[in-house]
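Asks: Sequence plus the predicted model coming up.
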Amino acid sequence: MIITDTHTHLYSESFDEDRDEMIKRSIEQGVSRFFIPAIDSEYTEAMLQLEKDFPENMFLMMGLHPTHVKENFKDELEHVESMLGKRHFYAVGEIGIDLYWDQSTLEIQKEAFIYQIRLAKKYKLPIVIHCREAFDEIFEVLEQEKAEDLFGIFHCFTGNLEQARQAISYNMKLGIGGVVTFKNGKIDQFLHEIDLKHIVLETDAPYLAPVPFRGKRNESLYILKVLEKMAYIYGVPVETIAEITTKNSKDVFKV
């Protein structure tokens, strides 16, 4: 059984003391494909090192995270564009809009989001969207930029059924992680109405650990708890969920 974690920050400082052991634990349990989103230029070297240490398992993205869109965002976008021109990445991400932490940067977040969507189109890559308290703003941009060559993943999807269908209409898969195990997560109440062909699994480690690890450091191995919950929701074996969601990840990332 091959399990794919489509979104995990394995270069995070949270893993500095046991990174290799944690990754090997995951691989031993069948979690063997890790897609690594970017945050900003400060983490690029750590991402490249991850790939060097686990070349068969790590698949890197490049992008500027919306919470890191600051005064210097144009310099950061230059870095993103430069890296995309130097080597292959599997997606432009994670990109998007986050109004939870800072609403004052909305306009430059939108500018950075649109710029990176167009980079993804240029390089024929998927996008991986970060959306926090910004569904309307994200959908406004996607409506403007929608095209056959716009596709990707709505990472850490936490919206309602209508928003799920709208995201899918823009050629997005829904990234489902630990929130699906939360009592107040709500997405577990309607996911069965979404065809599994639209779903990929993720952890967002070290964040958003699933029950029973909620509140602790998340790691890619805990995707097994997400897998179990999804099998329960859809009424199929865990192997079926793993197989379909890994196939979906291959359709998006082309690997």
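Replies: Received, thanks.
Asks: Could you use CA atoms for every contact and neighbour count after this?
Replies: OK.
Asks: Number of residues surrounding His7?
Replies: 30 (other CA atoms under 10 Å).
Asks: Contact partners for it?
Replies: 34-37, 155, 202-205 (CA atoms under 8 Å, 6 or more residues apart in numbering).
Asks: Please report the distance of it from Phe182.
Replies: Separation of His7 from Phe182 (CA to CA, to the nearest Å) stands at 19 Å.
Asks: ok, now Ile223?
Replies: 14 Å.
Asks: For Gly175, pull up the helix or strand it's in.
Replies: Element membership of Gly175 [criterion: DSSP states H and E] is strand 172-176.
Asks: gap between that strand and the chain center?
Replies: 8 Å (CA atoms, centre = their mean, to the nearest Å).
Asks: Nearest spatial neighbour of Lys186, chain-adjacent residues omitted?
Replies: In space, and not counting its chain neighbours, Lys186 is closest to Val180: 7.4 Å by CA to CA, 6 or more residues apart in numbering.
Asks: Pull the contacting residues for that neighbour.
Replies: 186-188, 210, 226, 229-230.
Asks: Comparison target, given below:
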Amino acid sequence: MYINLHTHHPSESMHVKEIINMHASLYPESTNLNQFHSIGIHPWDIKDDHSIHVLEKWAQHPKVLAIGECGLDKSKGPDLTIQQEVFIQHIKLSEKLKLPIIIHCVKAYSEIIKLRKDLRPKQAWIFHGFNASRETMEQALRQGFYFSLGKALLKSNSKASQSLLFIPHNRLFLETDDDPQLSIISIYEKASELLKLETPQLKKVIQDNFKRLFNVN
């Protein structure tokens, strides 16, 4: 079984177990409730308080495994202060429901790492689409973060492909994110090549991480 931690495009493959991202305002009308989901408000989509109330309601559905994606983005979206206020609401809900958070982060790693250090949450925080330096990864690792890597691994000179070699296996996930043409199998094959692991070994590592973090077989 391949685990795809974060996708916007369900594969419908019997060989893939995935967490499908849903925006709070769209849940559950356009959602297959038999699949696993994360639910949150992307920082680009912050508009009003209505989505927060919907988020609180549907995050309690048994097929919702994580809060998010949510986070901070310095390149797009409302003022960072507003983004942080909404992100903190997600953090509080994560703690209340005892669900991990899947985090969108663009040019704001230091701010999010500091938030975790200051707030000391009990639930896991996962940087999705991680593509930052080994130094940033190690700073985040010291605060207990997990890392999900995707398309950037296919670029040999990417920060993700270099950082991957130093991420502890028990903190690692893989994903396809929002690319409908990207196969999770290709991400596993590339990660296996970079890590010098057989693909079945890597699948076992990530299956174990998934089971431990989300309590799902």
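Replies: Now that the structure is in, tell me what you want to look at. The model shown is predicted, which means the values in this text are computed figures rather than measured ones.
Asks: what TM-score do we get after superposing?
Replies: The TM-score (TM-score structural alignment, normalised by the length of the second structure) is 0.91; 215 aligned residues with a CA RMSD of 1.8 Å.
Asks: hang on, the earlier thing: comparing Ile223 and Phe182 of the first structure, which shows the higher neighbour count?
Replies: Between Ile223 of the first structure and Phe182, counting by other CA under 10 Å, Ile223 is the more crowded of the two (26 against 16).
Asks: show me what contacts the more buried one?
Replies: Going by CA under 8 Å, 6+ apart, the list of residues near Ile223 of the first structure reads 5, 31, 177-178, 201-203, 210.
Asks: Counting only strands, which of those make the cut?
Replies: Under the assignment DSSP state E, the contacts of Ile223 of the first structure contribute 5, 31, 201 to strands.
Asks: Alignment lookup: the last one to the second structure.
Replies: Translated: Leu201 of the first structure. Aligned by TM-score structural alignment, Leu201 of the first structure pairs with Leu174 of the second structure.
Asks: Distance-wise, check that match relative to Ala160 of the second structure.
Replies: Counting by CA to CA - Leu174 of the second structure and Ala160 of the second structure are separated by 11 Å.
Asks: okay, and the common contacts of these two?
Replies: Contacts common to Leu174 of the second structure and Ala160, judged by CA under 8 Å, 6+ apart, are Leu149.
Asks: average offset between the lengthiest helix in the second structure and the first structure?
Replies: Ranked by number of residues, the top helix in the second structure under DSSP state H is helix 80-97. Superposing on the first structure places helix 80-97 of the second structure at an average distance of 0.6 Å from its equivalents, by mean CA distance after the TM-score superposition for the first structure.
Asks: so the helix or strand that comes right after that helix aligns onto which residues of the first structure?
Replies: Proceeding N to C from helix 80-97 of the second structure, the next assigned helix or strand is strand 101-106, under DSSP H and E. Counting by TM-score structural alignment, strand 101-106 of the second structure pairs with residues 127-132 of the first structure.
Asks: That stretch vs the second structure, average distance?
Replies: Using mean CA distance after the TM-score superposition for the first structure, the mean distance for stretch 127-132 of the first structure is 0.7 Å.
Asks: which residue ranges form the helices in the first structure?
Replies: All helices of the first structure, identified by DSSP H, fall at 19-28, 44-53, 73-86, 106-122, 135-145, 161-169, 223-234, 238-253.
Asks: ok, Lys121 of the first structure - contacts?
Replies: 149-150.
Asks: That one and Ala112 of the first structure: what is the separation?
Replies: Taking CA to CA, one finds Lys121 of the first structure at 14 Å from Ala112 of the first structure.
Asks: How about Thr158 of the first structure?
Replies: 22 Å.
Asks: ditto for Cys131 of the first structure
Replies: Distance from Cys131 of the first structure to Ala112 of the first structure, by CA to CA: 14 Å.
Asks: same thing with Thr240 of the first structure?
Replies: 38 Å.
Asks: Neighbour count: the two, which is higher?
Replies: Ala112 (24 against 16).
Asks: That one against Leu77, yeah?
Replies: Yes: using CA atoms under 8 Å, Ala112 of the first structure is in contact with Leu77, at 7.4 Å.
Asks: Find residues that contact each of the two.
Replies: Leu64.
Asks: Drop anything exposed from the ones in strands among the contacts of Ile223 of the first structure.
Replies: 5, 31, 201 (16 or more other CA atoms under 10 Å).
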